[in-house]
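Undergrad: return a 3D structure for these sequence lines:
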Amino acid sequence: MGMQSMVDFKWPGLRRPHGDHLRLNRSAFVAVDRHRDITYDPVYRPQALYHRALEGLHANNGAFLLQEVATNLPIYREDTGPTDFHLHLPPGGFQLVLVTSGMFTFDYDGKLFYVGPGAVMLQSAIVHRQLFYTWSGLATEENLKTPQTVVPEPLCMGYSGKFLEAFIADPSTFPNPTVVGPDQIREDETPRTAWKHPLHNRPAGAGFWFQDPLALDAVFRAYPADAIGPLASPMPVYVRDIGIEAPSGNLVTGHIIATDPRGGSVLPKSGAATDAEGLAKGEVVVFRVIRGTAAFTDGAGKRLELAAGDTVTAGKDAIRLAEVGEDTQILRLGLLKGMEDLRMWTPTQRDEIDALAGQIITRSDLRSDRLAGSPVGYLYE
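TA: A predicted model of the protein is given here:
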């Protein structure tokens, strides 16, 4: 691991962000990112192709980014493989991951998570890395066309690993330091170590969150049409609360709106009612169609149709969900007022923290069992 990891470093460069406040777009705007118009780019490493919802990011004053990450090369190549140990310091301590195909192994502060379609993780300022991912062997064009889902279907679990990822602000605008590089990782020691970090600007109550798609809190409940408004669909519509509002510090809500395929039943369901109030929250809303089709209408009744891979970002009450097709899954994220209490990192702060790199490890804490206990990180002080 290196002696640098054991230094009692006091983080002179890690201060609360003192840049500009985040500003949600409070107008009745509608910004659409069409899957047909986008490109996939290896932004950070060759095996991961990124599709970023840039129209929504820019229209919402750069406050929130949703992107898809698609694995496209095998893990055994010299230029691919596991990532290094790193952490993110976004405004508010917010990074969301929703797996949509394939299988991954993530390491959060020494605890392993073996996850597939439908798994949800919310974390920040926790040292982590991606240890394993599946790859289908298909050519890039075909690989990017493979279906995605939030239900652990055996077929989709065998495809290349993909996930949706969201940050408050663009990752290029906040620190993302690498604390242990590939040449320093010792598999018999480093993954068994948890590190603690100083608090930055996360809200009170924010914490690490993991939701298994087959857990009782991940079941789908009936869509509350009476409370939310009429919704046309050839199939009954259900909602899964992905549970991120409280762990995010009341910054973002998250739900999956879905229907079964015709003649089949794949969604794990409960007879309980959906919380209509929670589903309606959001000063700005983001809808991403994971599979199937959906249609929205604006205040004038103008219709907007979306297909798999499309994303719409809109101001409060600027649009409403009007129609959901069969075998459809839609991620809905509601951005809450608390986001505007957050500040951006200044470029000077960002560069200063990134330059610290491996020096930021302030304490080591060996784990007796990598599968036991919660991730530590600064969230568990």
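Undergrad: only C-alpha atoms for contact and neighbour calcs from this point on.
TA: Will do.
Undergrad: secondary structure class of the closest residue to Arg363 other than its chain neighbours, three-state.
TA: Counting by Cα to Cα, 6 or more residues apart in numbering, the nearest residue to Arg363 once its immediate chain neighbours are dropped is Trp195, at 5.7 Å. Recorded secondary structure, Trp195: coil (DSSP: H, G, I helix; E, B strand; the rest coil).
Undergrad: measure Trp195 to Gln148 for me?
TA: Using Cα to Cα, to the nearest Å, Trp195 is found at 34 Å from Gln148.
Undergrad: more neighbours, those two?
TA: Using other Cα atoms under 10 Å, the more surrounded residue of Trp195 and Gln148 is Gln148, with 26 against 22.
Undergrad: the more buried one sits in which helix or strand?
TA: Using DSSP states H and E, Gln148 sits within no helix or strand.
Undergrad: that one and Leu155 touch, don't they?
TA: No: Gln148 is not in contact with Leu155 according to Cα atoms under 8 Å; the separation is 10.1 Å.
Undergrad: ranges for the helices of the stretch 101-250 of the chain?
TA: 140-143, 154-157, 225-228 (DSSP state H, counting those that start in this stretch).
Undergrad: winner for burial among those?
TA: helix 154-157 (a mean of 16; mean count of other Cα atoms under 10 Å).
Undergrad: and the contacts of it?
TA: Outside helix 154-157, the residues that touch it by Cα atoms under 8 Å, 6 or more residues apart in numbering are 101-103, 116-117, 147-149.
Undergrad: which residues touch the closest residue in space to Pro90 that isn't next to it in sequence?
TA: Nearest in space to Pro90, with sequence neighbours left out and distances taken as Cα to Cα, 6+ apart, is Phe174 at 5.6 Å. With contact set as Cα under 8 Å, 6+ apart, Phe174 has these partners: 88-91, 344-347, 350.
Undergrad: before we compare anything, build this one as well:
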Amino acid sequence: MGMQSMVDFKWPGLTRPDGERITMNRGAFVAVDRHRDIGYDPIYRPQALYHRALEGLRANNDAFLLQEVATNLPIYRQDTGPTDFHLHLPPGGFQLVLVTSGMFTFDYDGMLHYVGPGAVMLQSAIVHRQLFYTWSGLSMEENLKTPQTVVPDPLCMGYSGKFIEAFITDPSTFPNPTVVGPEDIREDETPRTAWKHPLHNRPTGAGFWFQDPLTLNALFRAYPADALGPVASPLPVHVRDLGIEAPSGNLVTGHIIATDPRGKALLPKSTAAADVQGLAKGEVVVYRIIRGTAGFSDGSGKLLELATGDTVTAGGGALALAEIGEDTQILRLGLLKGIEDLKMWTPTQRDEIDGLAGQIITRSSLRNDRLSGSPVGYLYE
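TA: Prediction:
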């Protein structure tokens, strides 16, 4: 895409979603997506296999989707390779990525991020692409069995790239326009260009967020069992705050609840106590077992046992963490009431925006060095 292809597009007025308001299921429901019962499908690209927590999505009125993305083909094939420049426009502009194995290079707003296990990225409708990913060379069956982790581990970095991804509503219901196709990208020019567009529904304060798993704000702290209730475990339980509540516009909280392997100090820790308030939030709560085992109790004391790859979605305080095994890592997402202030895109709006493709670009400025400096294309200024 050269400067000659930049256009000054006259918008048809589709500035905000105008469909039905999102309503979460606040009842005392429990929906389980068992890893053994699901399949992996190449929904968008042949190298990316998707495992979607559909039971939780449907039970929660289609308000929130959690899915695993597993890389399964090498990057050098003609039908794989880097993605185009694109953006997602979910309600609230919410997209969360948590890398769990392998290595990736992502380009967000012209800035490169080299990320591995434990890296967290949250972006609100920012133009981005995936430049690089690792692939183990194993068969699909063996590749899908490779261990996952949220702590940098040399062994897991060498596997195929995988990440857990979350959106408010299903991606098929909102616009996902390609902004610059692969054949139009000029590597010496396009990635340095800042883009803007008026199509958004981002809450005040929301923006881009990146958390490195080895920074101070990503350290694990002691699980506050005295305030949240006891958790049976053979080893001390710790919590990492993903820091996404404020950058998401107070739509979602995120934490990792974890234990070390027996006889090994794997988790980077702080002596400070975990934040009880943030860890307890959520009108609806989603738990994903990244590795290990965990048990959850309902109001009657019945225990729900989950293992690696399982996901449970629960509303109305229907479940509480009761047990956690050794060498276990659990993603906890608390869905906040601000989600219900959002609306969905209508099918007409979605199709019209997707059809605009490269027409939604306008030239704003160029970053001299794409590896440094402040992001310039947050699309909302």
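Undergrad: follow-up on the earlier one: select from the contacts of helix 154-157 of structure 1 the one having the most neighbours.
TA: In the contacts of helix 154-157 of structure 1, the most neighbours by other Cα under 10 Å go to Ser101, 33 neighbours.
Undergrad: surely that residue and Tyr159 touch.
TA: Yes: using Cα under 8 Å, Ser101 of structure 1 makes contact with Tyr159 at a distance of 6.2 Å.
Undergrad: what sits against the spatially closest residue to Leu366 of structure 2 that is not a sequence neighbour?
TA: Counting by Cα to Cα, 6+ apart, Leu366 of structure 2 lies nearest to Thr193, which is 4.8 Å off, once chain neighbours are set aside. By Cα under 8 Å, 6+ apart, the contact set of Thr193 of structure 2 is 109-110, 363-367.
Undergrad: which of these sits closest to Asp327 of structure 2?
TA: Distance to Asp327 of structure 2, by Cα to Cα, is smallest for Asp109 among the contacts of Thr193 of structure 2, at 36.1 Å.
Undergrad: run through the strands of the stretch 1-150 of structure 1 in chain order.
TA: Ranges of strands in the stretch 1-150 of structure 1, per DSSP state E, counting those that start in this stretch, are 30-33, 48-52, 64-71, 85-86, 95-101, 104-108, 111-115, 120-122, 128-133.
Undergrad: residue range for the lengthiest helix in structure 2 in structure 1?
TA: Looking across structure 2 with DSSP state H, the single longest helix is helix 347-356. Mapped onto structure 1 using TM-score structural alignment, helix 347-356 of structure 2 covers residues 347-356.
Undergrad: could I get the buried residue list for the matching stretch?
TA: Using 16 or more other Cα atoms under 10 Å as the test for burial, stretch 347-356 of structure 1 gives 349-356.
Undergrad: for stretch 230-241 of structure 1, same thing?
TA: Across stretch 230-241 of structure 1, burial judged by 16+ other Cα under 10 Å covers 231, 235, 237-241.
Undergrad: got the residues you listed as a markdown table, with distance to Val324 of structure 1 columns?
TA: Formatted as a markdown table, these follow (distance: Cα to Cα, whole Å):
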| residue | distance to Val324 of structure 1 |
| --- | --- |
| Leu231 | 7 |
| Met235 | 8 |
| Val237 | 8 |
| Tyr238 | 10 |
| Val239 | 12 |
| Arg240 | 15 |
| Asp241 | 18 |
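Undergrad: name the nearest of these relative to Leu24 of structure 1.
TA: Nearest member of the buried residues of stretch 230-241 of structure 1 to Leu24 of structure 1, counting by Cα to Cα, is Asp241, at 23.0 Å.
Undergrad: and for the closest residue in space to Ala227 of structure 2 that isn't next to it in sequence, the neighbour number?
TA: Once flanking residues are discounted, Ala227 of structure 2 sits nearest to Val276: 7.0 Å by Cα to Cα, 6+ apart. Residues within reach of Val276 of structure 2, counting by other Cα under 10 Å, total 14.
Undergrad: Val276 of structure 2 and Pro224 touch, don't they?
TA: Yes: between Val276 of structure 2 and Pro224 there is a contact under Cα under 8 Å: 6.5 Å.
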